[in-house]
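# For reference, the sequence and a predicted model appear below.
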Amino acid sequence: MNTTPWWDYVQRVTNNAGGVEIARKADFDPSAVSRWKRGDPPRWDFVLKFARAYNRNVLEALAEAGFITKEEANLHEVRVGIEDIDTIALLEEVIRRQPR
């Protein structure tokens, strides 16, 4: 058996549960878990199903499976829309942009 970061993650998350139990909980065939145990990489859709079944962050799981980097998984980009700006700040910005 070739241990991989993905398999180590699966074992940590499931507390070393058996393949049939993991597959049943995540709603996929146990053969997928057997392949992971042998060191085969998971399919991305199985990674998502696994993460959701075990209430884990899907980005964390995708990083552990090697689909994205851990840095990408930790990105938290927040876009602010105009409706999110308070009225005073919006008016100050309008005044600032007025030609002199």
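Sure thing, it's come through. Numbers count the residues shown, from 1 in each chain.
# drop to CA atoms for contacts and neighbour counts, all remaining ones
OK.
# Which parts of this structure are strands?
In the chain, no strands are defined using DSSP state E.
# so what's residue 73 closest to, chain neighbours aside?
Counting by Cα to Cα, 6 or more residues apart in numbering, the nearest residue to residue 73 once its immediate chain neighbours are dropped is residue 59, at 5.0 Å.
# Next: residue 60.
Per Cα to Cα, 6+ apart, closest to residue 60 is residue 73, 6.0 Å.
# Now for that neighbour: which residues touch it?
By Cα atoms under 8 Å, 6 or more residues apart in numbering, the residues touching residue 73 are 59-60, 62-63.
# could you redo the last one with a cut-off of 10 Å?
Contact partners of residue 73, counting by Cα atoms under 10 Å, 6 or more residues apart in numbering, are 57-64, 67.
# contacting residues around residue 74?
Residue 74 makes contact with 59-60, 63, according to Cα under 10 Å, 6+ apart.
# want to compare, so here's the second one:
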Amino acid sequence: MADRTWWKYVCETAGTDNQSTIAARIGRHPSSLNKWPQGATPRVESVRAFAEAYDRPILEAFVAAGLLTEEEARQGP
């Protein structure tokens, strides 16, 4: 997943959902997603909400967002 961008991950995960639908599902205003397609790093809370809304592992989403490396995500407690 290292070559993926956050927005590509969002689009692949959300399927046919548009930006407004994604925002509604994660409980955010659509304008809070406006910079994601340009490569902006999302807020931690938005990444967590996205993962939960689309039933994806939180660590997977954090890696896709660039908030964790794959190595960090694999580390145990």
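Thanks, I have the structure now. Note that the coordinates shown come from a computational prediction; the quantities given were computed from them, not determined experimentally.
# Quick TM-score on the pair, please.
The TM-score (TM-score structural alignment, normalised by the length of structure 2) is 0.85; 74 aligned residues with a Cα RMSD of 1.6 Å.
# Out of the contacts of residue 73 of structure 1, flag the one nearest to residue 49 of structure 1.
Nearest to residue 49 of structure 1, judged by Cα to Cα, of the contacts of residue 73 of structure 1 is residue 58 at 8.7 Å.
# was I right about the closest one contacting residue 70?
No: counting by Cα atoms under 10 Å, residue 58 of structure 1 stays clear of residue 70, with 11.8 Å between them.
# shared neighbours of those two, anything?
Common neighbours of residue 58 of structure 1 and residue 70 (criterion: Cα under 10 Å, 6+ apart): residue 64.
# burial of residue 60 of structure 1, as a residue count?
19 (other Cα atoms under 10 Å).
# buried set for stretch 5-12 of structure 1?
By neighbour count with 16 or more other Cα atoms under 10 Å, stretch 5-12 of structure 1 contains the buried residues 6-7, 9-11.
# Just put those in JSON lines and tack on distance to residue 39 of structure 1.
Below are those laid out as JSON lines (distance: Cα to Cα, whole Å):
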{"residue": "6", "distance to residue 39 of structure 1": "9"}
{"residue": "7", "distance to residue 39 of structure 1": "7"}
{"residue": "9", "distance to residue 39 of structure 1": "12"}
{"residue": "10", "distance to residue 39 of structure 1": "12"}
{"residue": "11", "distance to residue 39 of structure 1": "13"}
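# show me what contacts the most centrally placed residue in structure 2?
For structure 2, residue 47 is the residue whose C-alpha lies nearest the centre (Cα atoms, centre = their mean; 4.5 Å). Residues near residue 47 of structure 2 by Cα under 10 Å, 6+ apart: 6, 10, 26, 41, 53, 58-65, 67.
# now residue 35 of structure 2
Contacts of residue 35 of structure 2 by Cα under 10 Å, 6+ apart are 7, 41-42.
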